[in-house]
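Asks: Have a look at this prediction, sequence included:
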Amino acid sequence: MGRRKTVEVPDEALECVMSYIRDPRDRSAASLVCRQWRRVDSRTRRHVTVRFCYAATPEQLTRRFPLLESLTIKGKPRASMYGLIPQDWGGYAGRWIRHLSSGSYLSWLKSLHLRRMVVGDADAEILTAAGGCSGHSVLESIVLEKCSGFSTDALYYIAARCRNLKVLSVTESLVDERSGEWIHQLALSNTTLETLDLYMTDLEMVGVRDLEMIAANCPRLSTLVVANTDLLQLGGVLASATKLKKWGGGQCFGSQEPLAAYERFHLNFSGGLTSIVGLNFMTSMELSAVLPVAARLKGLDLQYTLLDSQSLCRLISLCVNLEELEVRNVIGDEGLVVIGTTCKRLRKLRVERGADGQGLDDEKGWISLNGLSVVAEGCPLIEYMATYVSDVCNSALETISRCCRNLTDFRLCLLDKEENPTELPLDRGVRALLVGCPRLRRFAMYLRPGGITDAGLAYIGQFGLSLNWLLLGFAGETDKGLRDLCSGCPRLEKLEMRGCWFSEAALAREVPKLKSLRYLWVQAYDATPCGHHLSAMSRPFWNMEFCPGRLLSAGMGNKDFVVDGDTSLDPQVIAYGSLAGRRSDYPCSTVFPVV
């Protein structure tokens, strides 16, 4: 029998087909077919997300994808947002920016998104200095999300040199505010801006007149989120932004102004407004500013308001078209009942912890199984649910699994307000969620000792067939639980565990069984002082770093770790897949590579 003849598809036809493949996983699979398909994928890939900045080098990225138009790079581990890793751990953007600026890559790159990275003013200057034919940067979108290390000087470079900028976002970044010249420069030089997002940045030198000029000069402005600006001073800005769809950041400074001023404020909103975020320190006195537009809202962020449960219920009861809601647990079960009976189109619900977590002077909220059950039964379209609860039981999780078939992301954290929760462990509820929600991809359970036993971990391994991210807090009893977990979860890419006291030897022995794993973070486990068992986890293209934690004594003679209820002082290990080899910018005093 002769060899089967193959007909090679012309590159032009293959490029046309590739343009319809948007999912990066599908593109990666297609690139493995043959060299031609890999070459075409390399030439036609327009967007890449580097999930961890040390997973590859900038040179490797641009060699593989030389014509990128959009690039997202994620830096520090997610745990850095909670102060759980050393402050100087790494995540520096300088090397990436210098390489991108050294060649012709910035002639193609239009969008750059950096998340949890350290970005210096010099980095921003280098990034924006590489210009196109007009001498100005061709970048149209710059997003610095949860970043640090830069000042308003960096924003000035961006405003002055990126004349075609459409998106500028520094949401939740730590910005050293030196002046307000950057916003004035942006107002003078830009007419294409569509998004300006300063959410949770504490930038106070943002002039209202400059904002009014931006709103008037940028006819496509659809998202405007500012920081510490008096709400009532923003009326002219909102009146000029006729295309505004998302707005937020106006700060309420008490009830000094007459109530009528807030009652008239809604007249400034554009007819297309569908999302409001960041109404900082709003009380029930100023609530009338947004009540008239509540019925058309699809997105609402009330995390930093000072509204009590009654006021929150009053507002949410009018939001019949709401799809995304973020609120503190001050809303209580009463508020969750209102959500379940009113917000039938809800797709995302996030309930953060209240006064004890943010220092806000508000009433204590109580979220329990009753509220969760009503939301599950009343919001069947929900896809994302993250809640801090005071009490929970298996039946509530079973209700969620039965009613929320579209759930893709579920996160639950049990607070310590209730000494004796209704029911622990939650093994049966965990099993129900994994079986009843077939689309579940991201799953987090942060409970307390005894919240999930070895049997619950076995359920996760057996039924978590679609999970690609898993966070566990204070789960498991013995190393057997870890063994059963790692024997399953075939698609798990990221595993984070805290307060799960598995032995170091078990970690090194069982974790390599997770064949799809790309990232591991474990803190507060049964560690050896030097992490010497971790070397058994070694494999090609796999970097491991050990942080021993703070010791009781300055000398190394005392090997006991500080244990006072604060697990942030306990040892931790970070491991990740990498084509770049061992990094060289780790802090020598707190992070030790494992060979």
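Replies: All right, it came through fine.
Asks: CA only for contacts and neighbour counts going forward, please
Replies: OK.
Asks: Quote the end-to-end distance of stretch 324-344.
Replies: By Cα to Cα, to the nearest Å, the extent of stretch 324-344 from end to end equals 11 Å.
Asks: again, but for stretch 345-363
Replies: Taking Cα to Cα, the first and last residues of stretch 345-363 lie 28 Å apart.
Asks: now it, how far from the centre of its chain.
Replies: Offset of stretch 345-363 from its chain centre (Cα atoms, centre = their mean, to the nearest Å): 16 Å.
Asks: Tell me where the stretch 451-595 of the chain has helices.
Replies: According to DSSP state H, counting those that start in this stretch, the stretch 451-595 of the chain carries its helices in the segments 454-463, 479-486, 504-510.
Asks: brain fart, the stretch 101-250 of the chain
Replies: Using DSSP H, counting those that start in this stretch, the helices found in the stretch 101-250 of the chain span residues 121-129, 152-161, 181-189, 208-217, 235-240.
Asks: Could you dump these into TSV and include mean neighbour count and distance to G90?
Replies: Putting these into TSV (neighbours: other Cα atoms under 10 Å; distance: least, Cα to Cα, whole Å) gives the following:
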stretch	mean neighbour count	distance to G90
helix 121-129	19	15
helix 152-161	22	20
helix 181-189	20	28
helix 208-217	21	35
helix 235-240	20	39
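Asks: Would you convert those helices into TSV that also reports distance to L302?
Replies: Shown next, in TSV, are these (distance: least, Cα to Cα, whole Å):
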stretch	distance to L302
helix 121-129	32
helix 152-161	27
helix 181-189	26
helix 208-217	23
helix 235-240	20
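Asks: Report all helices and strands that the lengthiest strand in the chain contacts.
Replies: For the chain, the strand with the greatest residue count under DSSP state E is strand 223-230. In terms of contacts (3 or more Cα pairs under 8 Å, 6 or more residues apart in numbering; DSSP states H and E), strand 223-230 is packed against strand 195-197, strand 246-251.
Asks: what comes up buried for the helix or strand harbouring V338?
Replies: Element membership for V338 (DSSP states H and E) is helix 332-342. Within helix 332-342, the residues that count as buried by 16 or more other Cα atoms under 10 Å are 332-342.
Asks: chain center to that helix, what's the gap?
Replies: Relative to its chain's centre, helix 332-342 lies at 26 Å (Cα atoms, centre = their mean).
Asks: okay, pairing it with this:
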Amino acid sequence: MAQSFPEDVLEHVFSFLNHDRDRNAVSLVCKSWYDIERLSRRRIFIGNCYAVSPEIVIRRFPDVRAVELKGKPHFADFNLVPEGWGGYVYPWVVSMAGAYPWLEEIKLKRMVVTDENLELISKSFKNFTVLVLLSCEGFTTDGLAYIAANCRVLDYIEDVGLEALAAACKDLQELRVFPSDPYDAEGNVTLTEQGLVAVSEGCPKLQSVLYFCRQMSNAALVAIARNRPNMIRFRLCIIEPRAPDYLTLEPLDAGFGAIVENCKELLRLSMSGLLTDRVFEYIGTHAKKLEMLSIAFAGDSDLGLHHVLSGCESLRKLEIRDCPFGDKALLANATKLETMRSLWMSSCSVSFGACKLLGQKMPRLNVEVINERGPPDSGPEDCPVEKLYVYRTIAGPRVDMPGFVWTMDERVSSRFSRATEGHGD
């Protein structure tokens, strides 16, 4: 039955499938559908440039017109990924220049892009129309001159401005408010949680929020959750770490708990403020469709991480910094990591020994330890590592690792074990 339709008819039908996951599902039906889908796919998304090689992508999808590629972990935005870690776009540009002459669009995020890379892009793709560089580095105005890019979330806005937005922009779907000076000349806070509450009340189509602010309350978060249960992305950054509800001085567990309980379709969540293990219990219980979670300065113990890994069935990316999560929850939920795209942990309580065990137990994962102070085996095995990046890959360990990155595969782990023999008490 699946093969009864002519190929040109199926290709036309497949053209209406815009989501990568839908197209991936179609390709699994049968060999014929696999071939039709791969030959007709025009847009590809690579969420981790080290999860697959350019050659593998080109071999499977030979007629691509738009590429979206991500490199460094998300916490590179906060300068937590050391300079020189990787994420180079060069091998991708070289490969695509030869294979995709009709490429029209490239979107890059958290990648190293040089002026030479931009020059090669400008000369290789005759129909090229769109270049998006988000949190990229390595280029100058000379490189941009080759592309002749134009520049344009940023105007200052206060609570008054957000209230006007709520009254006038009924079709608003996405709101991004970045940090600026939140005080007026008299020292009063001019951008608070009330602006966000007003938008949640006045904009019925609002689905995505990225909001930087100085203060937040549980009452405001509960109001936002009740006003906008259709929210799919909610990212809140309270600039002061571990800031409590400024009205009650309580943790913000109840407020974020209301977000995950009411917003049933939530896909992405970033949390900040004073948070305990209780909020992670809420997340594990209610956030069944959550795909990406970013956490900083939160939690009390390993129990918080366990709630997330054991309860969030759809989780694909987890980013953690400065949290008291360690070996027990990580190793107990190791098989969960094979269903995810990546896990990033920095300034947590994960030991070098646990990283070795994880690498031995999960050979299909790249378990990367990042230690700028020296080799991770130079101290006791229970010594915490600086940073840990775990990701699923079919390309094996990458070949461009700088000296401060170690991959915990079975071979490397065995070498470390031999090197530390006899260095006991």
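Replies: Happy to help now that I have it. Remember, it's a predicted structure, so these values are computed and weren't measured experimentally.
Asks: circling back to that earlier point, out of the helices of the stretch 101-250 of structure 1, flag the one nearest I460 of structure 1.
Replies: Between I460 of structure 1 and these, the shortest gap by Cα to Cα is with helix 121-129, which sits at 43.1 Å.
Asks: Show me the residue sitting in the middle of structure 2 in space.
Replies: Taking Cα atoms, centre = their mean, the centroid of structure 2 lies closest to H74, which sits 5.1 Å from it.
Asks: what lines up against it once you look at structure 1?
Replies: Under the alignment (TM-score structural alignment), H74 of structure 2 pairs with R78 in structure 1.
Asks: Can you tell me how far its match is from H533 of structure 1?
Replies: According to Cα to Cα, R78 of structure 1 and H533 of structure 1 sit 25 Å apart.
Asks: Among the buried residues of helix 332-342 of structure 1, which pair sits farthest apart?
Replies: Pairwise distances across the buried residues of helix 332-342 of structure 1 peak at 15.6 Å for G332 and T342 (criterion: Cα to Cα).
Asks: Give me the three-state assignment for E37 of structure 2.
Replies: Per DSSP: H, G, I helix; E, B strand; the rest coil, the secondary structure class of E37 of structure 2 is helix.
Asks: what lines up against L412 of structure 1 once you look at structure 2?
Replies: In structure 2, L412 of structure 1 lands on L236 (TM-score structural alignment).
Asks: repeat for L109 of structure 1
Replies: Checking TM-score structural alignment: L109 of structure 1 goes with L103.
Asks: where's the closest residue to that match other than its chain neighbours relative to M96 of structure 2, distance?
Replies: Nearest residue to L103 of structure 2 in three dimensions, chain neighbours excluded: R65, at 4.2 Å (Cα to Cα, 6 or more residues apart in numbering). Separation of R65 of structure 2 from M96 of structure 2 (Cα to Cα) stands at 10 Å.
Asks: hang on, isn't W469 of structure 1 packed against R441?
Replies: Yes: taking contacts as Cα atoms under 8 Å, W469 of structure 1 lies within contact range of R441: 6.6 Å.
Asks: circling back to that earlier point, let me know which of the helices and strands packed on strand 223-230 of structure 1 is the nearest to G549 of structure 1.
Replies: strand 195-197 (36.4 Å).
Asks: hmm, back to that, in contact with the match of L109 of structure 1, which residues?
Replies: Contacts for L103 of structure 2 (Cα atoms under 8 Å, 6 or more residues apart in numbering) come out as 64-66, 125-128.
Asks: Please list which of these are preserved in structure 1.
Replies: Retained in structure 1 (both residues aligned by TM-score structural alignment, their matches' Cα atoms under 8 Å) from the contacts of L103 of structure 2: 64-66, 127-128.
Asks: Now, those residues that are in strands?
Replies: Applying DSSP E to the kept ones among the contacts of L103 of structure 2, the entries found in strands are A66.
Asks: Could I get the kept ones among the contacts of L103 of structure 2 in JSON lines, plus columns for neighbour count?
Replies: JSON lines is the format used below for the kept ones among the contacts of L103 of structure 2 (neighbours: other Cα atoms under 10 Å):
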{"residue": "V64", "neighbour count": "23"}
{"residue": "R65", "neighbour count": "19"}
{"residue": "A66", "neighbour count": "20"}
{"residue": "N127", "neighbour count": "13"}
{"residue": "F128", "neighbour count": "19"}
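Asks: which of the kept ones among the contacts of L103 of structure 2 lies closest to I46 of structure 2?
Replies: Closest approach between the kept ones among the contacts of L103 of structure 2 and I46 of structure 2, by Cα to Cα: A66, at 11.2 Å.
Asks: Next one: that closest one relative to Y100 of structure 2, how far apart?
Replies: For A66 of structure 2 relative to Y100 of structure 2 (Cα to Cα), the value is 10 Å.
Asks: likewise C263 of structure 2?
Replies: The spacing between C263 of structure 2 and Y100 of structure 2, counted by Cα to Cα, is 41 Å.
Asks: swap in N227 of structure 2?
Replies: 46 Å.
Asks: ok, now T339 of structure 2?
Replies: 31 Å.
Asks: Quick check: which of the helices of the stretch 101-250 of structure 1 is nearest to S578 of structure 1?
Replies: helix 121-129 (24.0 Å).
Asks: list the helices and strands the closest one packs on?
Replies: Identification of packing neighbours for helix 121-129 of structure 1 by 3+ Cα pairs under 8 Å, 6+ apart yields helix 94-102, helix 152-161.
Asks: Thank you kindly, that will do.
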